[in-house]
Each structure stands twice: as structure tokens, then as C-alpha cells.
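Visitor: Below: sequence and its predicted model.
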Amino acid sequence: MKSSPKRLINKVVSLEEALAFIDDGCTLMFGGFGGVGNPPTLIQGILDKGVKDLTLIGNDTGFPTIGIGKIVSQRRAKKIIVSHIGSNPNAGQYMMDGTLEVEFSPQGTLAERIRAGGVGLAGILTDVGLDSMVEEGKQKITINGNAYLVETALTADVSIIHAKRADTFGNLIYETSARNTNPLVAMAGTITIVEADEIVEVGELDPEEIVTPGVYVDRVVQSKGVDWTWAWE
């Protein structure tokens, strides 16, 4: 007689349980682009909890009152690793006055560094940034007569991402462009927390639509919705 298969782990938790993994001084990686695809409920929870001295890794710093930009604007980050900060003037001001350390990485290079971290590589080789300020302090390698920069892989204590739909095991479907960088970020965190607009039972998602498999996900939180307040502070 065959034994019945074990039930898959239910990873759905409350916001408070998820936030227990995020403390002062941790390295936090986030998905999304310009605020779209950032997990709003988790970000607001981080602010409400009073977490500070974060190292943030993601594509950009959002807008002053949108997405990850809220954390930056409220001075909860001590360092950011991003491709640009142009949409958040607060980030630029903090960088100029020396209260925020900023490491810039070209957008494609940044994405590949995150992907490398997620798959266990130590880094990548790229010719982007050669003979520019980008190469300062970085190792150079010559292969077949061509020079490359060594860009180290990026990982985080916690990754936070936003999905359109998730099942209780953490299989994920994204909303069009909100998918931007989320699948890569999901792989690169020691703990990955997903905020989902809709949570369903295992088996209810079309396998052909699943982008991130649940093996990369540790916790799933129900989203409370997005606050698109386009006010500049």
C-alpha cells in the first residue's frame, strides 16, 4: 500500500511574524523598479516597527513617499547598493551630506550580481565600466586578450518581494512589469518574504504561469494594498 504524499508546508504568516526576521542593521534586498513591484505592506511594517541602520540592495530608491523610498526618506538606511537614485531627491541630499553611503552599480551589472548571489556564484565578469570611475578599487582579469572587471555577487539577510498571486507554499505569479527584479531578488536572500495580493491553495495556480517556485520562498504575507500617494516631501 502506497503512503499518501506529505502535505506541502504552509508558509503563510502574519505581518508581525514576517517582520521578526528584519532587525536593525540587517541587509535587506528588495524587488521592483521605481516603486512598482516593491512590497508596500512589508515596507510600511518595517517603518512602523522602527527598524533602522539598514543596508538596502535593489534597483533604485523609488520616490520619496513611494515604495522603498519611504525607508530612505525616513533615514532608516545607512547604505544603499543601487543603479540610480535620480527619482528620490532625498537620497541625493543624504549622499551629499555624508549621512547615506551609496554604491552605484550599472543596472544590468546589478541584476547579474543579484542573480549570481542567488545561484551561489562568487561574482561575475563584465567589461561594463572599464576605463571609468566604475572600475576604481575592483580587480581586473584578462581572458583571451580581453579585460574584464570582477563584480562580486550580492546576497542579503532578508529579501522582500511583491507578487500578484502566491499559493501557500510560495509559488509566485507577478503582475506584468511589477515582476522587474523580483524573481532575482527572491533567490538571493537567506530569508525571502513575499507579499502577495492574492493567496490561494497549492494546485490553484497554473504551473505554466509560475515564475518563482516556492523552494525559494520562506514566508508569505497577505498584502493590504498599494498606497500610490505621489506627494513629494
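Guide: Done, it's in.
Visitor: all contacts plus neighbour counts: C-alpha atoms, from now on.
Guide: Fine.
Visitor: Which stretches in the protein count as strands?
Guide: For the chain, applying DSSP state E gives strands covering 27-30, 54-57, 77-82, 101-104, 123-126, 140-143, 146-152, 156-167, 172-173, 189-200, 219-222.
Visitor: Which strands or helices does the shortest one pack on?
Guide: In terms of contact count using 3 or more Cα pairs under 8 Å, 6 or more residues apart in numbering; DSSP states H and E, strand 172-173 is assigned the packing partners strand 156-167.
Visitor: Tell me the buried residues in the strand it packs on?
Guide: Residues of strand 156-167 classed as buried by neighbour count (16 or more other Cα atoms under 10 Å): 156-167.
Visitor: now that strand against strand 189-200, angle please.
Guide: 20 degrees (axes from the mean of the first three to the mean of the last three Cα atoms, to 10 degrees).
Visitor: can you give me how far strand 156-167 is from the chain middle?
Guide: Distance, stretch centre to chain centre, for strand 156-167: 8 Å (Cα atoms, centre = their mean, to the nearest Å).
Visitor: now stretch 101-114
Guide: 12 Å.
Visitor: picking up where we left off before, would you turn the strands of the chain into JSON lines with distance to E17?
Guide: Shown next, in JSON lines, are those (distance: least, Cα to Cα, whole Å):
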{"stretch": "strand 27-30", "distance to E17": "17"}
{"stretch": "strand 54-57", "distance to E17": "19"}
{"stretch": "strand 77-82", "distance to E17": "22"}
{"stretch": "strand 101-104", "distance to E17": "30"}
{"stretch": "strand 123-126", "distance to E17": "33"}
{"stretch": "strand 140-143", "distance to E17": "44"}
{"stretch": "strand 146-152", "distance to E17": "32"}
{"stretch": "strand 156-167", "distance to E17": "14"}
{"stretch": "strand 172-173", "distance to E17": "20"}
{"stretch": "strand 189-200", "distance to E17": "11"}
{"stretch": "strand 219-222", "distance to E17": "9"}
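Visitor: dropping in the other structure now:
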Amino acid sequence: EERGINHFAHQGLLRETFGAHYGTIRKLSPLILENKIKAYNIPQGVIIQLYRALGANLPGIITHVGLETFIDPKYEGGKLNSISDEDYVRRIVIDDKDFLYYKNPGKINYCLLRGSESDENVNISFKKEGLNLDSLTIAIACKNSGGKVIVQVGKLVKNGEINPKDVVIPNILVDYFVLSSDKKYHMQTGGTYFNEDFLVNKIVEKSISGPRQLDIRKIIARRCAMFLNKDIKVLNFGIGIPEIVSAVLDEELIAQNFVTTIESGIVGGIAQSGLDFGVAKYPEAIIDATYQFDFYDGGGIDMAFLGMGECDKDGNINVSKLGNVVTGSGGFIDIAQNSKTVIFSGTFTAGGLKVDVDNHKLNIINEGKNKKFVNTVAQITYAGSYGFKSGQTVYVVTERAVFKLCENGFKLIEIAPGINLDKDILSQMEFMPEISHELKIMDIRIFSDKLMGLNNI
């Protein structure tokens, strides 16, 4: 809470925010919720495209991303409180198809970026940075707005020491650089000062430490992993339980059959979690996030594993508005709306839920006090009706039940061994789901300490 944009979170200093993910900017939440600043949530990939449009002197962008979600002016228009009165998003029709037009919020007066090295002519390399992100796109947008580009670097080198292909931000875009050699002000990620493994691609010997301890998160992740097959190649993992899916693939010795991607620009490698989320150990490629979202928006992801905060009777998912914290959508909308197959995952209830496994059966020791399957989600981050009409294959996986998206919402297709349908599932939902006539029991291998034997994938 003491780093990054949190430094600017003071009443009177900020007038308005325009962002994708507010989860790590905890000090902004009270200002937004108390109507002390205007605030807007726009999908991460759309914001990056808006930077690119601004750099090319275009008024905005047209895209399908965000349709039927809370970003759509049909609902909230991405406005996060009642004083946010600017209409940055409009719904339009082109050739009988619905699109959203996102208006650029205005010119950029200053941008604050970071690189690793600057030469004497102020060409900036990202030699030790774990990611390029959208830094070049932002620099162009700011410079062509007449703004000032300020770049922090850790080292000044002589002209000629930076290979031309290693220059990420050329000197024609930089107004000032700030030299900061103190590593505490130049961390590689939110949780790591520097790790060479984030920058190199090398073959890693398989771990022989044994499988991860079986808990509720692993139970869910295991069921998620079982959706994979030989026709699936490109994956994306969200934050939380989806991160455990990656660990399951690793311990089942099938991770090499797939290519992990992260919206930050990572291709391949071992995705990291927590404050290191966004980077990977031993990546095969690190590209600009701008181009990663181009790939995503065009349908490049075969299967995405994403979190689930709430799910409602219409097949909608909410991850962006939970409790009294402004979280935002981040890249969730871009990914969820455009992936060929989406697996949403989360515990069935929240707030004190405890389970255990005995003889391949799941037991509810203490039920969560908060229902997550509700009549209406607090905010639509993923629209089930839009996904179904788009031809997506979509599932919701919990520790005790699996649902499939159908025309009228989610259909219950599997329950865990040991679970009572009425007591443990239906009574813990605010709505009655459609129940498959071929309701199945989840694979008992999921509820064992032993490996599942997924190496046939």
C-alpha cells in the first residue's frame, strides 16, 4: 500500500482515475467508494489499445471487448461511482453487429516509466526488467500528446554499449531519465528485487519433491486440468486457484504439452504467483503486452483458467466488485470474452468454508457463510448469454460441483463423491440450476493423495 499509484491516493491530489485493475491500489478504494474522486474501469487490453490510438492521433477505438459486461453503457458504462459522469463508452452498430466505441480520455501530460539502463544519448534498455509491458506504447502516446516522458533506470552506460535491438524506448521519446541505483527503488516485481530466472530460457530438471498437498484449492485445480486434451495448446492462467492448475500440470508431468501465456507479454515458462504475478521463470519469449492483447482479442487462447467470485442464474460471472474494495476487471474481460474455452473456478461458498477428504469422498466440515451462486451478481464481469451466443465452451468448477454454460445459464453436470445434492449444493444456492439428466460423480482420482496419471494428455 506504500508503493506505486498509492502515493497519489490523496483527496485533492487526484481528480479522476481511468484504469483496469485497482486491486493493488488499496488507498484508492475509499476515495472512489466515498465519491471523492471520479473513477472508471476499462478492460486492460482496451486501455493499451487506447494508448496506441492516442499515439496515432485517433479519437478512440472500436471493439467487441466489454459487450454485455458492466463496461457496456447498457449497464454501468465502466463508471465506478455516482459522480463519474463522463460517457467514455458508447454502444454502436456496424454492419448489423454491436460494438463498443471507447473514447480516449484525453492527452497525456506526463508518463512515468522504468527501464534498466540508459546510454548517454538516453536510449533505454530493459535488460534486467522482467517485462516490457506497454511501455513503448505509452511513451509514444505521451510524446505525441505533447507530454513529458520520464524514465527511471538503474544504470548509466556509454554510447554503443546497448545493442540497437535491445533498445525498448529510443531517445526520441524520452525527455528525462532518473538514475536510481538503490535496489529497493528498482525491484524487478512487486515481491522480488531481482531473479535472473525471469530473463532466461533454459531446460529445467523435473522436481522429485512429490505432489502438492491435497487441499480444497488443489481439488478444484485438478478437475480444471482434466478438461485439457491434445487439441489444446495455448493457455492462460488467472490469479488464485487458476495458478494451482499450472502446478498440477507440472506435477503430472504434462506441462510441456502446453504453452502458458500471460497478458503481460509472457510466452512459455513457469508462471509466477502472488506479488510476482505477471512474470515467469524460464520464459520462451517476452513480447510487448500491446501485441499479446492483439493475440488474445483475436481468439489466440485455446483455454483460459480464470477465477470466480460470484455466479448467477443467467450465467454471469463477477470478479470485479466484491465487498468494500474496488478491484476492477484487469485483463479478465479481454481474456474471458475471447478465449475458445473458459474454465472459471472457485470455492462453492466463502467465509469460513472447511472441507476434508476421507476414502476418496469430500466432507463439508464447516460451510461458508457467504453464498457465491446468487440470483444476480453485483457486477457483470463476464456475460454468460454473450459467451453462449459467441460459441464459447464454458465451465464453472468448484470443490463439490461442476457446471456447464448452456442457453439459459449454467447446468449442473457433476457433483463430488460424498456430497448430498440437496443439502450441500441446492440449499447453498440462491437459484435452482438446471440439472443434467446424466448427472455424474466427479472422478475419484481428484480426491486422492496420489498422482492422477494425466500423462496421456
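Guide: Perfect, I can see it now. Here the structure is a predicted model, which means the values were calculated and not measured.
Visitor: hmm, back to that, dump the buried residues of strand 156-167 of the first structure to JSON lines, plus distance to S87 of the first structure.
Guide: Below are these laid out as JSON lines (distance: Cα to Cα, whole Å):
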{"residue": "A156", "distance to S87 of the first structure": "24"}
{"residue": "D157", "distance to S87 of the first structure": "26"}
{"residue": "V158", "distance to S87 of the first structure": "24"}
{"residue": "S159", "distance to S87 of the first structure": "22"}
{"residue": "I160", "distance to S87 of the first structure": "21"}
{"residue": "I161", "distance to S87 of the first structure": "20"}
{"residue": "H162", "distance to S87 of the first structure": "20"}
{"residue": "A163", "distance to S87 of the first structure": "23"}
{"residue": "K164", "distance to S87 of the first structure": "25"}
{"residue": "R165", "distance to S87 of the first structure": "28"}
{"residue": "A166", "distance to S87 of the first structure": "30"}
{"residue": "D167", "distance to S87 of the first structure": "33"}
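Visitor: Trace Y148 of the first structure over to the second structure, please.
Guide: Counting by TM-score structural alignment, Y148 of the first structure lines up with F99 in the second structure.
Visitor: residues near that match, how many?
Guide: Residues lying near F99 of the second structure (other Cα atoms under 10 Å) number 18.
Visitor: any idea how far it lies from I124 of the second structure?
Guide: To I124 of the second structure, F99 of the second structure is 38 Å away according to Cα to Cα, to the nearest Å.
Visitor: got the contact list for the match of Y148 of the first structure?
Guide: 62-65, 67, 91-93 (Cα atoms under 8 Å, 6 or more residues apart in numbering).
Visitor: Apply 7 Å and report the result again.
Guide: 62-64, 91-93 (Cα atoms under 7 Å, 6 or more residues apart in numbering).
Visitor: V326 of the second structure reaches Y22, doesn't it?
Guide: Yes - taking Cα atoms under 7 Å as the definition, V326 of the second structure is a contact partner of Y22 at 6.1 Å.
Visitor: For ChimeraX, what selects the buried ones among the contacts of F99 of the second structure?
Guide: What follows is the ChimeraX syntax selecting those of the contacts of F99 of the second structure that are buried according to 16+ other Cα under 10 Å:
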select :62,63,64,91
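Visitor: Would you mind listing the buried residues in the longest helix seen in the first structure?
Guide: The helix that spans the most residues within the first structure, counting by DSSP state H, is helix 107-119. Of the residues in helix 107-119 of the first structure, 109-118 count as buried by neighbour count, 16+ other Cα under 10 Å.
Visitor: In the second structure, what range does it match?
Guide: So helix 107-119 of the first structure sits over residues 44-56 in the second structure, by TM-score structural alignment.
Visitor: before we move on, back to that, how much does the longest helix of the first structure deviate in direction from strand 156-167?
Guide: Using the same axes, to 10 degrees: helix 107-119 of the first structure against strand 156-167 is 90 degrees.
Visitor: what comes into contact with helix 107-119 of the first structure?
Guide: Residues from elsewhere that reach helix 107-119 of the first structure (Cα under 7 Å, 6+ apart): 59, 83, 122-124, 151-155, 184-185, 187-188.
Visitor: would you turn those residues into JSON lines with distance to Q74 of the first structure and neighbour count?
Guide: Converted to JSON lines, those look like this (distance: Cα to Cα, whole Å; neighbours: other Cα atoms under 10 Å):
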{"residue": "N59", "distance to Q74 of the first structure": "19", "neighbour count": "28"}
{"residue": "S83", "distance to Q74 of the first structure": "20", "neighbour count": "21"}
{"residue": "A122", "distance to Q74 of the first structure": "33", "neighbour count": "13"}
{"residue": "G123", "distance to Q74 of the first structure": "32", "neighbour count": "17"}
{"residue": "I124", "distance to Q74 of the first structure": "33", "neighbour count": "17"}
{"residue": "E151", "distance to Q74 of the first structure": "30", "neighbour count": "21"}
{"residue": "T152", "distance to Q74 of the first structure": "29", "neighbour count": "20"}
{"residue": "A153", "distance to Q74 of the first structure": "28", "neighbour count": "22"}
{"residue": "L154", "distance to Q74 of the first structure": "24", "neighbour count": "24"}
{"residue": "T155", "distance to Q74 of the first structure": "24", "neighbour count": "23"}
{"residue": "L184", "distance to Q74 of the first structure": "26", "neighbour count": "24"}
{"residue": "V185", "distance to Q74 of the first structure": "23", "neighbour count": "29"}
{"residue": "M187", "distance to Q74 of the first structure": "28", "neighbour count": "25"}
{"residue": "A188", "distance to Q74 of the first structure": "25", "neighbour count": "26"}
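Visitor: Specify which member of the residues you listed is nearest to F30 of the first structure.
Guide: Using Cα to Cα, V185 comes nearest to F30 of the first structure of these, at 6.5 Å.
Visitor: dump the residue contacts of the alignment partner in the second structure of that closest one.
Guide: Using TM-score structural alignment, the partner of V185 of the first structure in the second structure is I138. Residues in contact with I138 of the second structure (Cα under 7 Å, 6+ apart) are Y51.
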